[in-house]
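Q: could you look at this predicted model? Sequence included:
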Amino acid sequence: MVARVRTVAFQGIEAVPVDVQVMIAPGKVNMHIVGLADKAVAESRERVQAALHASGLSMPSKKVTVNLAPADLPKEGSHYDLPIALGLMAALGAIPGDMLAGYVVLGELSLDGTIAAVAGALPAAIGANAEGKGLICPFACGPEAAWA
């Protein structure tokens, strides 16, 4: 099963839709993030694993592939942490896979599972509204996102 969560990439002040696709499959135990991700996104793997552990969930003893699509669009920043974690939770069956279909998600995870503020809540909210979706973001970003 492939779990999907919508997020955004930032190009200037514009938010461009990005699909986070998470698949768990038999294979060497590892987590790969593909789709033209920068160093902060690649480091997301460690933050997501630690946050899931802190929340009482464990990583599967399988191969986890995270695809950030479209693959040719550069992805920068730590705001991909929360959508990756939620996609992984959906792929594990910890949350219903369709639960997030009506939302755009962004947020950075701390190692203890708390959600930290990120830049770009307003353009993300504008982009979510344009798609007819709600926005899931860190509480601290709520006032900025509310302007949309």
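A: Okay, I see it. The model shown is predicted, which means the values in this text are computed figures rather than measured ones.
Q: hey, let's count contacts and neighbours off CA atoms from now on
A: Noted.
Q: and Gly134, what does it touch?
A: Each residue near Gly134 by Cα atoms under 8 Å, 6 or more residues apart in numbering is listed here: 102-104, 125, 128.
Q: any idea how far it is from Ile13?
A: According to Cα to Cα, to the nearest Å, Gly134 stands 19 Å off from Ile13.
Q: kindly report the same for Ala51.
A: 29 Å.
Q: mind checking the SS state of Ala71?
A: Remark: Ala71 carries the secondary structure label coil [criterion: DSSP: H, G, I helix; E, B strand; the rest coil].
Q: now the residue nearest to it when sequence neighbours are not counted: how far from Ser61?
A: Once flanking residues are discounted, Ala71 sits nearest to Gly35: 4.2 Å by Cα to Cα, 6 or more residues apart in numbering. Using Cα to Cα, one gets 23 Å for the distance from Gly35 to Ser61.
Q: can you check Gly113 too?
A: For Gly113, the distance to Ser61 - Cα to Cα - is 21 Å.
Q: ok, second structure coming up, stack it against the first:
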Amino acid sequence: MVARVRTVAFQGIEAVPVDVQVMIAPGKVNMHIVGLADKAVAESRERVQAALHASGLSMPSKKVTVNLAPADLPKEGSHYDLPIALGLMAALGAIPGDMLAGYVVLGELSLDGTIAAVAGALPAAIGANAEGKGLICPFACGPEAAWAGKDFDILAPRS
């Protein structure tokens, strides 16, 4: 099963849609992130694993592949942590995958599972609103995201 979560990449002040695809399959126990990711995105693997462990979930003893599509678009920053974690949780069956379909997600994870603020909440919110989707972002980013519009669903958890 492939779980999908929508997030964004930033090109200047524009938020470009990115599809986070997470697949769990038989194979060597490891987590690979592919799709033209920079160092901060590659380090998401460690933050996601630690945050899930702190939340009482364990990584599967299987091969986990995370694809950030489109593959030719550069992905930079730590805001991919939360969409990767939620995609992994959906692939594990810990949350229903379809509950994320109506949202764009961004946020950095701390090792203890809390969600840290990230730059770009307003452009992400504007992009999500234009797609007819809500936004899941860090609690500290909620007020900034609210500038995207009145009839717009924003979920801003702390952890």
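A: Happy to help now that I have it. This one's a predicted model, so the numbers in the text were calculated from it and none came from an experiment.
Q: rewinding a little: and Ala51 and Ile13 of the first structure? Which one has more around it.
A: Ala51 (22 against 10; other Cα atoms under 10 Å).
Q: secondary structure element for the residue most central in space within the first structure?
A: Residue closest to the average C-alpha location in the first structure (Cα atoms, centre = their mean): Pro83, at 1.8 Å. Per DSSP states H and E, Pro83 of the first structure falls inside helix 81-92.
Q: for Arg45 of the first structure, which non-adjacent residue is closest in space?
A: Leaving aside its sequence neighbours, Arg45 of the first structure sits nearest to Met31 (Cα to Cα, 6+ apart; 7.0 Å).
Q: where's the alignment partner in the second structure of the one you found, which helix or strand?
A: With sequence alignment as the criterion, the equivalent of Met31 of the first structure in the second structure is Met31. Applying DSSP H and E as the criterion places Met31 of the second structure in strand 30-34.
Q: in the next helix or strand after that strand, which residues are buried?
A: Using DSSP H and E, the helix or strand that follows strand 30-34 of the second structure in sequence is helix 39-42. The neighbour-count check on helix 39-42 of the second structure (16 or more other Cα atoms under 10 Å) flags 41-42 as buried.
Q: so Glu144 of the first structure makes contact with Ala121?
A: Yes. Using Cα atoms under 8 Å, Glu144 of the first structure is in contact with Ala121, at 6.2 Å.
Q: compare the two (neighbour count), which wins?
A: Neighbours were counted for Glu144 of the first structure and for Ala121 using other Cα under 10 Å; Ala121 has more, 28 against 14.
Q: pretty sure the more buried one contacts Pro143?
A: No. At 9.0 Å, Ala121 of the first structure does not count as touching Pro143 under the criterion of Cα under 8 Å.
Q: one step back: just list what the helix holding Pro83 of the first structure packs against, helices and strands only.
A: Using 3 or more Cα pairs under 8 Å, 6 or more residues apart in numbering; DSSP states H and E, the elements in contact with helix 81-92 of the first structure are strand 2-11, strand 14-25, helix 44-54, strand 108-109.
Q: 6 Å instead?
A: strand 2-11, strand 108-109 (3 or more Cα pairs under 6 Å, 6 or more residues apart in numbering; DSSP states H and E).
Q: assess the claim that the residue nearest to Ala71 of the first structure and Pro70 are in contact.
A: No. Gly35 of the first structure lies out of contact with Pro70 (Cα atoms under 6 Å); the separation is 7.0 Å.
Q: name the nearest residue to His53 of the second structure, ignoring sequence neighbours.
A: Setting aside the residues directly before and after it, His53 of the second structure is nearest to Met59 in space (Cα to Cα, 6+ apart), at 7.8 Å.
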